[in-house]
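J.: From the sequence below, what's the structure:
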Amino acid sequence: MNKPILDVTDKPSSSQWLSLSLQHLFAMFGATILVPYLVGLSPAIALISSGLGTIAFLIITKFQVPAYLGSSFAFIAPVIAAKATGGPGAAMVGTFLAGLVYGIVALIIKQAGYKWIMNILPPIVVGPVIIVIGLALAGTAVNMAMNNPVTNEYSLLHFSIALVTLAATIICSIYFKGMMSLIPILFGIIVGYVYALAVGVVDFTPVQEAKWLQMPDFLFPGVDYQVKITLDIVLLMVPVAIVTLSEHIGHQLVLNKVVGRNYFKEPGLHRSILGDGMATMISGLIGGPPKTTYGENIGVLAITRVYSVYVIFGAAVLATVFGFVGKITALISTIPTPVMGGVSILLFGIIASSGLRMLVDSKIDFGDKRNLVISSVILVIGIGGAFIKVSDQFQIQGMALAAIIGIVLNFVLPGREPVKEDFFEEKSNNENRVA
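T.: Alright, predicted model coming up:
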């Protein structure tokens, strides 16, 4: 680990603070606004909830863990399904319940340690489920890229916008260095937006009509919707926490090595998981998408060697403030659908590829029939959209069903190996070499 420019508890100078915090904001911006765009929620609320959620996370982790929380891609399909089942209110109830699961897991970890959770979520289960998250959304990305959003028919003009956006995103990701290499999504959106503007697809009317200061479209329980917890919503949303918990642990392992601390011991994995869950619950209470720690921001830490929680806090405050700036949220709303489709093609593919990477890094042997069976069943059930429906109130579908079956198969099939005592140390070293 290189010597940090600003360590975790170091406070930046007034001249540095704004620019350093903006770096973190830009790193998360593209992905965080893409999720609400896809699920039909307010991008302004996504920004505000990410800011408030990150502040809550910092408080719960005693200002020791420099992590930023943004919108979770794992919940895209479940949120869409929940909205179709019971409207936006149902999605918010499900989001809150998913965050509550984090709190329960955090409490168990505090009492029993953290080894047990890796026995439930080994790479052979989590890897294929992550692949499902990406590939199950492939059709959505392609339709957004190829079709005219007004007529929902193929349009070469709109597809060209998506291809330009995709090309710009790939070029930024592969050829750019330093900080620019960490914001390929934002860069791609900007280039695609400029091209869409040049071919006459962008409508600036919402920006012209928007006020500078504007109240976002909050969704408050008991005010904007009736709180109703159904088994259907629970089964749609709660099982996805299985995947995001594993994602959280992976991010913490990398963060341990980047900043040279053991966050599993101090402030404790239970605190970081609780912080993540609290951010998701806050988001559910105001109308935002579920939250997760962001790998993009860990990348910013690694490149800049600025680990200060004050910088993260500044980024969270900026995100919250931007959510109330009507001109900014109106500008986001003018981004053409094929621009988002272009970045989604790469982003959803990367999500799927990260699942493959987990399997490779964990040295999963697919010559072993046990591993082959578990991964095969998860992939086909998840991507194929299989579901169990006993009644309108009892239904488990898609990714949730795939994750549950994967966990069950991992426990019932012979040959399961328990997690080694030194798993976390070994994994941390491997992640450090990758980083």
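J.: use CA for all of it now, contacts and neighbours both
T.: Will do.
J.: How much space separates K83 from I76?
T.: Separation of K83 from I76 (CA to CA, to the nearest Å): 11 Å.
J.: again but with P418, I slipped
T.: 32 Å.
J.: One more, please, to line up against the first structure:
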Amino acid sequence: MDELIGTEGRLPFKRWVSLSFQHLFSMLGGLVVAPLIIGINPSATMFCSGAGTLFYLFITKKKMPIFLCTSFAYTAPLLIVREKYGVEGMMFGVLTAGLMYVLLSLLVRLCGTGWIRRLMPPVVTASVMIVIGLSSALTAVGWAGYNASSGAAAALEPSMRLKWIAVSTITLLVGILGTTCFRGIFSVIPVMLALIAGYVASLVLGVVSPSAIAEAISGPVLALPKFCLPRANMEAAFMTAPLALVTVGEHIADVTAAGNVCRRDFIHDPGLHRSLFGDGVASVIAAFFGGAPVTTYSENIGIMALTKVCSVSVVFLAACIAIVISFFAPVNAVITGIPTPVLGGISILLFGIIAITGIRIYMDAHIDFSSNRNAVIALCVIVLGLGGASISFHTGGLYFEMPSIAVATFTGIFLNLLLPGDRNQPKPV
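T.: Below you'll find the predicted structure:
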């Protein structure tokens, strides 16, 4: 068995660089697919992930080898926010999510983590995750071309729609095989493999032409990412703030898992509050540069478990490489040129994984649905979330709207606090 290289370990130059690229490849889903789904510039997101990770490493005293990347839990809500309020309004939502993390870090520092468990027990968190995963199912299916009356596929000729279906199906199948059958390094880069397969299929079937790619990469080699600033929008803030309560559970789980892999107790040293604070600062940075909100990424932890290398220096170099790559215009051109059916095939898989994550939370927490309390909380969250329930009103010159995901989240929190019974995670049976 290979000896574990700890957080302070140093590697030979070639292996150091190689492992840094492996971390980047494993996170292509968050670095490339997530921003394309949301509708923001991938280069800006890559820059923000790299810069945010550097700040995170500094805030956590260079003790936690964790790379920050866009969480897919944010994609569906941010897609709605962008459609309603534009990219600048969405960036204000990203800013709000970051500030929520900063606030949560202060509360954890003062009060511990017990209150998070009481506010968002597994039955609430899992139900919201299911809503987040399935709320964009129609969008993903439309991008894939499977629904002729939905999305971009509605305007296609029948022959081209069949090509879209072929491309999205190939992309989806490769992603499924990568997730379930591949071993070793290939098991942690299924998104990258699916993107490559989908891109090749698009070229072969004529969904995208080689000349279009050649034209896209024929410009200058270096260019600034398309940065943008947030514009104050309280409706966007209300739509994104609840997501911080959902993803903080994901954050805690990833920090715990990383500690297990590295054989360190990161919850206490350097402390969960530092990790949350670093995550919040990174998301605030993203908001002012046109990136997506970031959080811990399980694929990063998977690479460490696979290679038995937990060196912070590897993550540091990966962050620096991400920043450098973000300034290469041809790379951005190829990424932004990823065909819609490729995104559709990937999105079906990724949105489904988010929903299944919610079901796994039910199972891991031994949620007892013979309890009417648990059943009522779950059904209200899921039905309101997927049914499109929203609250809106005008007061003076202000228009306020709370979208279905926020309504579902607050409903779950309210019912959990209101209904009698055990508000905490049930004990295993």
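J.: ok, back up a step: ok, P418 and I76 of structure 1, which is more surrounded?
T.: I76 (19 against 12; other CA atoms under 10 Å).
J.: show me where the stretch 251-400 of structure 2 has helices.
T.: 272-287, 298-307, 312-325, 329-336, 340-364, 372-387 (DSSP state H, counting those that start in this stretch).
J.: Isn't V227 of structure 1 up against F220?
T.: No: the criterion here is CA atoms under 8 Å, and V227 of structure 1 misses it with F220 at 9.7 Å.
J.: which residues does the equivalent of I165 of structure 2 over in structure 1 contact?
T.: Aligned counterpart of I165 of structure 2 in structure 1: F159 (TM-score structural alignment). For F159 of structure 1, the contact set (CA atoms under 8 Å, 6 or more residues apart in numbering) comprises 145-147, 338.
J.: Please indicate which of these are buried?
T.: 145-147, 338 (16 or more other CA atoms under 10 Å).
J.: nearest to N371 of structure 1, of those residues?
T.: Closest approach to N371 of structure 1 among the buried ones among the contacts of F159 of structure 1 (CA to CA): A145, at 35.2 Å.
J.: Mind telling me what element the closest one is part of?
T.: Following DSSP states H and E, the helix or strand that holds A145 of structure 1 is helix 138-146.
J.: picking that back up, and in structure 2, which of the contacts of F159 of structure 1 remain?
T.: Using both residues aligned by TM-score structural alignment, their matches' CA atoms under 8 Å, structure 2 keeps these contacts from the contacts of F159 of structure 1: 145-146, 338.
J.: where do the helices sit along the stretch 1-150 of structure 2?
T.: For the stretch 1-150 of structure 2, applying DSSP H, counting those that start in this stretch gives helices covering 13-26, 28, 34-38, 42-59, 75-111, 114-119, 122-134, 137-144.
J.: The fifth one to helix 122-134, inter-axis angle?
T.: Read that as helix 75-111 of structure 2. Angle of helix 75-111 of structure 2 versus helix 122-134, following axes from the mean of the first three to the mean of the last three CA atoms, to 10 degrees, is 150 degrees.
J.: Could you list the buried residues of helix 75-111 of structure 2?
T.: For helix 75-111 of structure 2, the neighbour count (16+ other CA under 10 Å) marks 75-82, 85, 87-106, 108-109 as buried.
J.: What of the fourth one?
T.: Judged by neighbour count (16+ other CA under 10 Å), helix 42-59 of structure 2 contains these buried residues: 42-57, 59.
J.: For Q214 of structure 1, which non-adjacent residue is spatially closest?
T.: The shortest distance from Q214 of structure 1 to any non-neighbouring residue, by CA to CA, 6 or more residues apart in numbering, is to G326 (4.8 Å).
J.: residue in structure 1 matching Y297 of structure 2?
T.: By TM-score structural alignment, Y297 of structure 2 lines up with Y294.
J.: Measure how buried that match is and give me the count.
T.: Residues lying near Y294 of structure 1 (other CA under 10 Å) number 21.
J.: hang on, isn't I189 of structure 1 packed against L163?
T.: No: the pair I189 of structure 1 / L163 is not scored as a contact, 11.4 Å apart, by CA under 8 Å.
J.: Looking only at neighbour counts, state which of the two leads.
T.: Set side by side, I189 of structure 1 and L163 show more neighbours around I189, with 27 against 21, by other CA under 10 Å.
J.: Aligned counterpart of the more buried one in structure 2, please.
T.: Going residue by residue (TM-score structural alignment), I189 of structure 1 aligns to L195.
J.: so its match is in which element?
T.: Going by DSSP H and E, L195 of structure 2 is in helix 190-205.
J.: quick one: R423 of structure 2 from A253 of structure 2, how far?
T.: Distance from R423 of structure 2 to A253 of structure 2, by CA to CA: 20 Å.
J.: I meant to write I130 of structure 2 there.
T.: 18 Å.
J.: Who has more neighbours out of those two?
T.: I130 (25 against 14).
J.: wait, the more buried one sits on A355?
T.: Yes: counting by CA under 8 Å, I130 of structure 2 touches A355, with 4.1 Å between them.
J.: so how far is stretch 126-145 of structure 1 from its chain's centroid?
T.: 13 Å (CA atoms, centre = their mean, to the nearest Å).
J.: Ok, stretch 78-89 of structure 2 next?
T.: 17 Å.
J.: Report the contact partners of L413 of structure 1.
T.: R370.
J.: Roughly how far does the alignment partner in structure 2 of it sit from R183 of structure 2?
T.: Mapped onto structure 2 by TM-score structural alignment, L413 of structure 1 lines up with L419. L419 of structure 2 sits 46 Å away from R183 of structure 2, going by CA to CA.
J.: what does P339 of structure 2 give?
T.: From P339 of structure 2 over to R183 of structure 2 the distance is 28 Å, taken as CA to CA.
J.: Which one's more surrounded, the two?
T.: The neighbour comparison of P339 of structure 2 against R183 (other CA under 10 Å) goes to P339, with 21 against 10.
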